[in-house]
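[1] A structural model of the following input is requested.
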Amino acid sequence: MNNVKNLNKWANAHTYLSLDLVRIALGVFLFMKGISFITNIQYLQDLISPIDKIGGGMFLIHYIAPAHMVGGIMIAFGLLTRWAIIAQLPILIGAIIVNFMGEMHSQNLLLAILILGICVFFLFYGSGKHSADYYFKMQQ
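    Next comes the predicted model:
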């Protein structure tokens, strides 16, 4: 618990508006990706088909899109950002693995690696000073 408090103190002391804009853009991107998956379920099924042989394909379909939508909203507003990013990590790692198991799409692979890197950064950095977490903390 002290580690999280220390990370929050460091992040609030080193907060920049540009980092908050990157966090908001990440949240909007994930939300739009979730909308894209819901409106085109067949595309999502085609994406996870290489790992569907293992099992749990229907579970993945029902986890990926809502996790992106809800997590994207939470990340954009800075509400429980670390928890929302923890929910995104298995999806992003799976996106990287799918590129190696199935047909290689270098653009999708680079995008997944970039988003994973940004998510790992915000997992440690937190939501920052311009967020709902900071606002609610100051209301106590």
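
[2] When you work out contacts or count neighbours from here on, use the C-alpha atoms and nothing else.
    Fine.

[3] I'd like to know how many residues surround Ile24.
    With neighbours defined by other CA atoms under 10 Å, the count for Ile24 comes to 21.

[4] State the helix or strand in which it lies.
    Applying DSSP states H and E as the criterion places Ile24 in helix 17-39.

[5] ok, Ile24 touching Met74?
    No - the pair formed by Ile24 and Met74 falls short of the contact definition of CA atoms under 8 Å, at 9.4 Å.

[6] now the other sequence, so there's something to compare against:
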Amino acid sequence: MKRRWNSRKSNSKKLVIIEGDLERTEERAELAESKCSELEEELKNVTNNLKSLEAQAEKYSQKEDKYEEEIKILTDKLKEAETRAEFAERSVAKLEKTIDDLEDKLKCTKEEHLCTQRMLDQTLLDLNEM
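    As a prediction, this is how the structure comes out:
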């Protein structure tokens, strides 16, 4: 009978230990399930953020393509404007040279006119003295 009693006592201890283990395991399972729920919610949020970021990336990619095209157009316009400016600068230089040449010619012509005027005045004086 002692054996039965020891066996029952041993079984009771084992049962208490197993029930304690079960309780701790259930608590761990609840914590793990809670953590799993939190992680699932976080994953859901991260997935939504990722989708939002992907949509923004697509939008920005389209804007980038648009801006690159605008930059190309503006670069072409700039090159064209620079070419026109260089041509205009050469034209201005030619015109300034022409103006300088004409001013020199005008100065010479005025000097010749002044000389001719003096000669004419002198001739008239000479004629009046005769």
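
[7] Now the TM-score, please.
    The TM-score (TM-score structural alignment, normalised by the length of the second structure) is 0.21; 36 aligned residues with a CA RMSD of 3.9 Å.

[8] on that earlier part again, need the residues touching each of Ile24 and Met74 of the first structure.
    Counting by CA atoms under 8 Å, 6 or more residues apart in numbering, Ile24 of the first structure and Met74 have no shared contacts at all.

[9] And the helix holding Ile24 of the first structure, what does it pack against?
    Under the contact criterion of 3 or more CA pairs under 8 Å, 6 or more residues apart in numbering; DSSP states H and E, the helices and strands touching helix 17-39 of the first structure comprise helix 57-77, helix 106-125.

[10] how about the very next helix or strand once past that helix: buried residues?
    Sequence-wise, the next helix or strand beyond helix 17-39 of the first structure is helix 41-48, with elements assigned using DSSP H and E. Neighbour counts using 16 or more other CA atoms under 10 Å place Leu44, Gln45, Leu47, Ile48 of helix 41-48 of the first structure among the buried residues.

[11] My guess is the last one contacts Val98. True?
    Yes - A contact is recorded between Ile48 of the first structure and Val98 when judged using CA under 8 Å, the distance being 6.8 Å.

[12] got the helices and strands packed on helix 17-39 of the first structure as a markdown table, with mean neighbour count and distance to Gly34 of the first structure columns?
    Below are those laid out as a markdown table (neighbours: other CA atoms under 10 Å; distance: least, CA to CA, whole Å):
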| stretch | mean neighbour count | distance to Gly34 of the first structure |
| --- | --- | --- |
| helix 57-77 | 20 | 4 |
| helix 106-125 | 16 | 14 |
